[in-house]
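Peer 1: this one's sequence-less:
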C-alpha cells in the first residue's frame, strides 16, 4: 500500500501520539526530579508542569485510542482539542519571540514578586540576591550572602537579563515547532477519519 493510505496514515498518527506520550512523561519526570532533589521548591511551578504533562498525556491517549480503533468520535474530539492547543501555543510562542527588552524585564519583575519560594530557588541556583538591588537586612539563600562580609553578591536581574532573551527565543522556537506538529496531527486525524478501513465491510460507513 502506498504511503498516504489507511495503514500509513494510521501509523503516522500513532507515531505522533507516541512522541506526545514521551514528551508528557519527560515533563512529569523532570518536575518530580526537580522537586525530589530540592532544585525547585515552588509547589505551583511543579504542579503546573505536572498538569501540563498529564494534559498532554491524556490528549495523546485519546489520539492513540482513536487511531488504533478508527473511532470517529475520539478522532473528532482529538482534532478539536489539538486545534485549541495550537491556537494557544502559537500565540504564546509568537509573544515570546516578539517581546522587547523592556517588556521582558517587566514580566521578569512581576514573576519575581509573585513567589517567595521561586525567589529562593533562583537565588540559590544563580548565587545572587534580590531582583534589582541587594538588601543586606533580609535573608538570602545565595552562597555569596553567607560570606563575611557579603559584598560580592550581584542582583539576580543582572544575571537573568543576560539569558532572558535567549531563553525566550528558545522557548518560542520550541513552541512553534510543536505547534506545527499539532497541525500535522489535526491534518492526519482528519484524513484518517475520511479513509475507509480496507478490512471492514465494504458497505459499512467509514
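Peer 2: Perfect, I can see it now. Small disclaimer: the values here were computed from a predicted structure and weren't measured.
Peer 1: contacts, neighbours, all on C-alpha from now
Peer 2: Fine.
Peer 1: hey, where'd the helices end up in this structure?
Peer 2: 6-36, 43-69, 72-98, 101-114, 116-126, 143-146, 156-193 (DSSP state H).
Peer 1: can you list contacts of the fifth one?
Peer 2: Pointing back at helix 116-126 there. 39-42, 112, 128-130, 140-143, 156, 159 (CA atoms under 8 Å, 6 or more residues apart in numbering).
Peer 1: which among the residues you listed end up buried?
Peer 2: Neighbour counting by 16 or more other CA atoms under 10 Å classes 40-42, 112, 128-130, 140-143, 156 among the contacts of helix 116-126 as buried.
Peer 1: Can I get those residues in TSV including distance to residue 8?
Peer 2: Below are the buried ones among the contacts of helix 116-126 laid out as TSV (distance: CA to CA, whole Å):
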residue	distance to residue 8
40	43
41	45
42	44
112	48
128	53
129	56
130	55
140	57
141	55
142	55
143	56
156	51
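Peer 1: Presented hereafter is structure B, for comparison with structure A:
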C-alpha cells in the first residue's frame, strides 16, 4: 500500500523529525564528551558543534510541532529552512568528496596556521610537533617533545584526512537526501486535508 494518506504523511514527518532530534542531541553530547574528557580544548570547535546541534534541534522541533498540529505557517517555514539547509549541506558534502590530495593538504595547512588551540590538541593526541618540519625551538605539548624526537604532524594528518573527508561527505550526502525527502513530505502534507476536520473548511 502506497503511503499517500494524511495519517501516513504525518507519521513519516514525525519520525523524520524525531531522527533529526536524536542526531542533534548526539552531536551536542559528543561535543560535550570531547571537552569533558580533554580530547578537545578549543571552545570554538566545541561551540560550533553545539551551535549546529542546537540549530538542528530547533528545526526538528518546529517540524515536529507543525506535523502534529498540521500548522500551515510552521510547516511552511520548516520547509523553506530545510530546503536552504539541504542546498548548503549538499554543496559542502560534494566539495568534501571532490577534494584531491593537494587541495586537502593546502586546506589543512591553512587550518593549522589559523588555530592555536586545535593545533595543541592535534600535537597532544597524535604525539607530533610542527606541521611540515619539527622545530625543537618551538613550544609543543606532545610527549615526544621532551626527547626532541618528534615527527611533523602533516604526514599523520594527511594519512587520515582523505578517509575523514570521505566519511563526512558521505554522511552529509545521506542526510541531505533525507532533508529533500522532508521538504517533499512537508509540501505534500501541507496540501492534505485532515479527515477529522470539517470537510468544507479550507486549508
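Peer 2: Arrived safely, thanks for sending. Only a predicted model underlies this, so the values are computations on that prediction, with no experimental measurement involved.
Peer 1: What value does the TM-score take for this pair?
Peer 2: Overlay of the two chains. TM-score (TM-score structural alignment, normalised by the length of the second structure): 0.98; 203 aligned residues with a CA RMSD of 1.1 Å.
Peer 1: Keep only those of the buried ones among the contacts of helix 116-126 of the first structure that are in strands.
Peer 2: Among these, no residue falls in strands (DSSP state E).
Peer 1: quick one: which of these is nearest residue 165 of the first structure?
Peer 2: Nearest to residue 165 of the first structure out of these is residue 156 (CA to CA; 15.0 Å).
Peer 1: pretty sure that closest one contacts residue 132?
Peer 2: Yes. Counting by CA atoms under 8 Å, residue 156 of the first structure touches residue 132, with 7.0 Å between them.
Peer 1: Report the contact partners of residue 176 of the second structure.
Peer 2: By CA under 8 Å, 6+ apart, residue 176 of the second structure lies in contact with 86, 89-90.
Peer 1: And residue 97 of the second structure, by the same measure?
Peer 2: Residue 97 of the second structure makes contact with 165-166, 169-170, according to CA under 8 Å, 6+ apart.
Peer 1: try 6 Å this time
Peer 2: By CA atoms under 6 Å, 6 or more residues apart in numbering, the contact list for residue 97 of the second structure reads 166, 169.
Peer 1: Could you do residue 162 of the second structure as well?
Peer 2: Applying CA under 6 Å, 6+ apart to residue 162 of the second structure gives no contacts.
Peer 1: What residue in the first structure is paired with it?
Peer 2: For residue 162 of the second structure, the aligned residue in the first structure is residue 165 (criterion: TM-score structural alignment).
Peer 1: And residue 178 of the second structure, by the same measure?
Peer 2: In the first structure, residue 178 of the second structure lines up with residue 181, judged by TM-score structural alignment.
Peer 1: Give me the nearest residue to its match, chain neighbours excluded.
Peer 2: Spatial nearest neighbour of residue 181 of the first structure, chain neighbours left out: residue 16 (8.0 Å); criterion: CA to CA, 6 or more residues apart in numbering.
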